[in-house]
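Visitor: here you go, sequence then predicted model.
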Amino acid sequence: MTCFVRGGRFLLWETTVVPEDFLTGDRRPLTTVLGANFVSITGNCLTYMGVPWFVLQSTDSAAKVGIVAFCTLLPVVLAALVGGPVIDRIGRRRVSVASDLACGVAVAAIPLLQFAGILHFWMLCVLMAMTGLFRSPGETARGVLLPTLAERAAMPLTRAAGLYDGAARCAALTGSALGGVLIAVLGAENVLLVDAATFAVAAPLFAFGVRGLPEAQARRRVEPASLRAYRRELAEGYRFVAATPLLLGLCLMTLVTRGLDQGWSAVLLPVHAREKLDGSIDLGLLNAAFGICALTGALVYGAVGSRFRRWPVFTVAFLIVGLPRFVVAAFTDTFGPLAVIMAVEGLACGVLNPIMATVTYETVPEALRSRVLSATTASVQLVTPLGGLAAGFLVDSVGLPSTLLTIGGVYLLATLCPVIFPAWRQMDSTGSPHDRAEGSLPQSSGSKRV
């Protein structure tokens, strides 16, 4: 039992023995994993820019762009629905490495088949489905290690979550900026070859970074693998989410917003850039503006976020992120206003993932993280495959401006949930005294360890 003296009050907190490497602050595993995640996400961004542009160029159909997005994201949901126990049994290190290698092979096959003159639309859908199937387990396997890596680095979880999201945002920025330029210079097919190479780099980098880390290896279980044991382990993750009102609320709200965001990024923004702006260059610049500011927001929150209450910051940020971009895109056909609003929304968006990640990691026990994070990933992405599909058909049916306003209105309703429902205020009470203390260790900044 550890006693913290803060502000004249004694706070009791149940702890385990602090490992030696926590005290020495070994940041090499965290740094290496951040680098591997950066490379992997950069590749994903190149894919999700190159493929929609390739489909638009070859078919001139927003609906087919939506179909490809649906085929990509449906396997993501299916893999997340059932993947948690598999990650625990196979091991987080093996799953992440296999995920990157499989995605690289699938992405490389698209341009190679195109160059051979035998790529059909259904083949493209199948290959993109393969990338979605393997992407989700790999991302989950890397994400659940963050609390362990933060502990080994002697770093508060809030700061580590900010760095993790910042690396992802930086990768999205890099991929978006490079994607728009490379598509214009090299063509979408050659960009996908560059993308495949990024996965070949990310896989061994992650394997090196977490070697010897017990939490990255397969869990040793007395009970042999069986369908009954698998179902029970799978159900544990979903029961935990259902029994935790805050996690359940996060899942339900982000279920809606992720679907709407997918419609925006996969269909609405590319179509708007093609019809109203200067094509792929403006598309890349808009994504870069959003990415730069989102990266800034994530890093700033990682540095100073522990000083502020989470619920009001989260609520205001989500309201900013939602409706404005849809309204601006619907009523203007110039680059400047949309670039400004996406930059502002990027700053707000940068704080969302670190807050949600910190709350989740503080709430979920380590032994359940793979299963709970798989369950939450599946839950929030249940309608994501439909986002691009619905947006594509809406654009073809009622036009781009009407679709933008409709989806923006639904987004506004979803982001009002933290204002209306009281469970969201629990965001400010999930952390331990250790994580909310100033500095890395409980002894620092006015906390006395007895």
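Guide: That came through, no problem.

Visitor: C-alpha from now on. contacts and neighbour counts both.
Guide: Will do.

Visitor: got a list of what the closest residue to residue 425 other than its chain neighbours touches?
Guide: Excluding its sequence neighbours, the residue lying closest to residue 425 (CA to CA, 6 or more residues apart in numbering) is residue 311, at 5.7 Å. Residues in contact with residue 311 (CA atoms under 8 Å, 6 or more residues apart in numbering) are 418, 424, 425, 426, 427, 428.

Visitor: okay, and the first one sits in which element?
Guide: Following DSSP states H and E, the helix or strand that holds residue 418 is helix 417-420.

Visitor: starting at the chain centroid, how far to that helix?
Guide: 23 Å (CA atoms, centre = their mean, to the nearest Å).

Visitor: next, residue 12: secondary structure please.
Guide: strand (DSSP: H, G, I helix; E, B strand; the rest coil).

Visitor: so how far is residue 264 from it?
Guide: 47 Å (CA to CA, to the nearest Å).

Visitor: these two - which one has more neighbours?
Guide: Higher neighbour count among residue 12 and residue 264: residue 264, with 23 against 13, using other CA atoms under 10 Å.

Visitor: rewinding a little: please identify the helix or strand for the residue nearest to residue 425.
Guide: Judged by DSSP H and E, residue 311 forms part of helix 310-321.

Visitor: disregarding residues adjacent in the polypeptide, which is nearest to residue 323?
Guide: Distances taken as CA to CA, 6+ apart place residue 408 nearest to residue 323, at 4.7 Å, with adjacent residues excluded.

Visitor: I figured residue 255 hits residue 376, correct?
Guide: No. Contact criterion CA atoms under 8 Å: residue 255 and residue 376 do not qualify, at 9.4 Å.

Visitor: which one's more surrounded, these two?
Guide: Using other CA under 10 Å as the criterion, residue 255 and residue 376 rank with residue 376 on top: 24 against 21.

Visitor: the structure to be compared is supplied as follows:
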Amino acid sequence: MTLPLPGLGAFRHRNFALFGAANFLATIAMQMQAVAIGWQVYDLTGSPFRLGMIGLAEFTPAIGLALLVGPVADRFDRRRIMLLALGGEAICALGLLFLAVSGHAAFWPILSIAFCFGVARAFVAPASRSMMPSLVPPELLNNAVAWSSVSWQVATIGGPALGGFIYLAGPDAAYGTAALAIVAAIGMIALVRYRRAADSIRRVAIKAKDVLGGLHLIFNHQVLLGAISLDLFAVLFSSAIPLLPVFAKDVLHTGPEGLGLLRAAAGVGAVTTALYLTQRPIRHHAGRILFTCVGLFGLCVITFGLSQSFWLSLGALFCGGACDMVSVYIRGTVVPLATPDHLRGRVMAVEAVFVGASNELGAFWAGSMASLIGAVPAVVLGGSATILVVLSFTRLFRKLAKVDKLDTETLGFSEVALGDKVTPAGVA
């Protein structure tokens, strides 16, 4: 069946359509559950610190298991890993539902379940991202990345709102809906027809030396290291989002409704740009566009920091989200194409930690700097640091800056039949 609309090439492939829908439902469920846990924990404890503990419990497994989940995704069937891990997420949602219905909800049981959910989620991420490139032809990978980005952004914007609305009926309604969404996602993944090449599986038996294979490849491949680390430092220094309540109240003099618009602006900019990229993919000068957009992202952050106009601030956040989406799009295409299939799980696991750490550490950096020098100087300094990173990385990672097309011919590996050894085109 041929879809008549332009830019829907990836959805012509049944397996990707099922995969994309499953990821959308799983992300919606995660966002709804996060909102429900936050409200319930704060109602139970009245402690912002314990809210922070919940976030830490969900993120810690991604770091602690980073060196394990990658080799697992490379050694075993990635579809089965997703099924098992999503099954674990469903059990966690059902556990939260039981606590809510039985009246035994308390902080420590909820914290324990949040940690278990983080463990399951840690296995989903590398298996999912490693599996996607095999569901579409290489020439449609950038289209698949763009639509996946749209799906994720819509889910992260709409999920919390939907979760908050459902929570009005009680935490049991929110947890039950999340569990149903995850079960539906499991059903869709079960229908995906996915088979890895036998030689790809045979060459990756889990050994001690293989656990660090992803790190070894990244640090010896200039394009991979540049793409991942550029995003890490850009987000680390330019995390203005955690300070939005401060800007809304003390700088822009608006209320909760204004804060809601500010928080949504970056996501709307990202979704708009991702939709545009599904219709007009980047065909040339990808490296140059990447560095330009990250630099513009830093400039948007500076503009937001200096602005005293609500509408200018809103526009700066919208444009910043748009620039960030271009970076996500290019990195999301570069990393899988520049990584051989038998190492993809390990590389994706490391990348997930880098991205997650940049968000968590970025929030800490923003809060710490704001407490030392004030919110406005902290944001302006962060945006300026991002621009300096771009200027320095342009020289440090010349091969990334010179990447033209996002295709296997430009980024792919020239493999050598010597066990696990490969000779990548972009190795420094």
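Guide: Perfect, thanks for sending it. Here the structure is a predicted model, which means the values were calculated and not measured.

Visitor: tm score of chain vs chain?
Guide: Superposed pair, TM-score by TM-score structural alignment, normalised by the length of the second structure: 0.77. Supporting alignment: 399 aligned residues with a CA RMSD of 3.9 Å.

Visitor: coming back round to it: now check the second structure for the residue matching the residue nearest to residue 425 of the first structure.
Guide: Under the alignment (TM-score structural alignment), residue 311 of the first structure pairs with residue 287 in the second structure.

Visitor: and the gap between that match and residue 400 of the second structure?
Guide: According to CA to CA, residue 287 of the second structure stands 5 Å off from residue 400 of the second structure.

Visitor: mean deviation of the helix holding residue 311 of the first structure from the second structure?
Guide: Its matched residues in the second structure lie on average 2.2 Å from helix 310-321 of the first structure after superposition (mean CA distance after the TM-score superposition for the first structure).

Visitor: buried sites along that helix?
Guide: 310, 311, 312, 314, 315, 317, 318, 319, 320, 321 (16 or more other CA atoms under 10 Å).

Visitor: closest one of the residues you listed to residue 273 of the first structure?
Guide: Ranked by distance to residue 273 of the first structure (CA to CA), the buried residues of helix 310-321 of the first structure are led by residue 321 at 19.6 Å.

Visitor: who's in contact with that closest one?
Guide: Each residue near residue 321 of the first structure by CA under 8 Å, 6+ apart is listed here: 345, 346, 348, 349.

Visitor: tell me how far the aligned residue in the second structure for it lies from residue 106 of the second structure.
Guide: Superposed on the second structure with TM-score structural alignment, residue 321 of the first structure falls opposite residue 297. According to CA to CA, residue 297 of the second structure and residue 106 of the second structure sit 42 Å apart.

Visitor: check residue 341 of the second structure too.
Guide: 44 Å.

Visitor: the two - which one has more neighbours?
Guide: Higher neighbour count among residue 341 of the second structure and residue 106: residue 341, with 21 against 14, using other CA under 10 Å.

Visitor: ok, that one to residue 210 of the second structure distance?
Guide: Residue 341 of the second structure is 14 Å from residue 210 of the second structure, by CA to CA.

Visitor: check residue 203 of the second structure too.
Guide: Residue 203 of the second structure is 11 Å from residue 210 of the second structure, where distance means CA to CA.

Visitor: find the residues that touch each one of those two.
Guide: Counting by CA under 8 Å, 6+ apart, nothing touches both residue 203 of the second structure and residue 210.

Visitor: what about these two, which has more around it?
Guide: Counted by other CA under 10 Å, residue 203 of the second structure and residue 210 do not tie: residue 210 has more neighbours, with 19 against 15.

Visitor: you'd agree residue 151 of the second structure is up against residue 24?
Guide: Yes. Residue 151 of the second structure lies in contact with residue 24 (CA under 8 Å); the separation is 5.8 Å.

Visitor: quick one, which of these two is more surrounded?
Guide: Comparing residue 151 of the second structure with residue 24 by other CA under 10 Å, the one with more neighbours is residue 24, at 24 against 21.

Visitor: which SS class is the more buried one?
Guide: Under three-state DSSP, residue 24 of the second structure comes out as helix.

Visitor: and it, what's its match in the first structure?
Guide: Counting by TM-score structural alignment, the partner of residue 24 of the second structure is residue 38.

Visitor: now for its match: which residues touch it?
Guide: 167, 168, 170, 171.

Visitor: now it, nearest residue through space, not along the chain?
Guide: residue 171 (5.0 Å).

Visitor: and for that neighbour, the neighbour number?
Guide: For residue 171 of the first structure, the count of nearby residues is 24 (other CA under 10 Å).

Visitor: wait, residue 243 of the second structure touches residue 365, no?
Guide: No. Using CA under 8 Å, residue 243 of the second structure makes no contact with residue 365, being 10.7 Å away.

Visitor: helices and strands around the helix or strand where residue 328 of the first structure lies, which ones?
Guide: Element membership of residue 328 of the first structure, judged by DSSP H and E, is helix 323-331. Here helix 323-331 of the first structure touches helix 335-349, helix 400-415, going by 3 or more CA pairs under 8 Å, 6 or more residues apart in numbering; DSSP states H and E.

Visitor: the longest one vs the second structure - mean distance after superposition?
Guide: In other words, helix 400-415 of the first structure. After superposition onto the second structure, helix 400-415 of the first structure sits on average 5.0 Å from its aligned residues (mean CA distance after the TM-score superposition for the first structure).

Visitor: since that was my last question, I'll sign off now.
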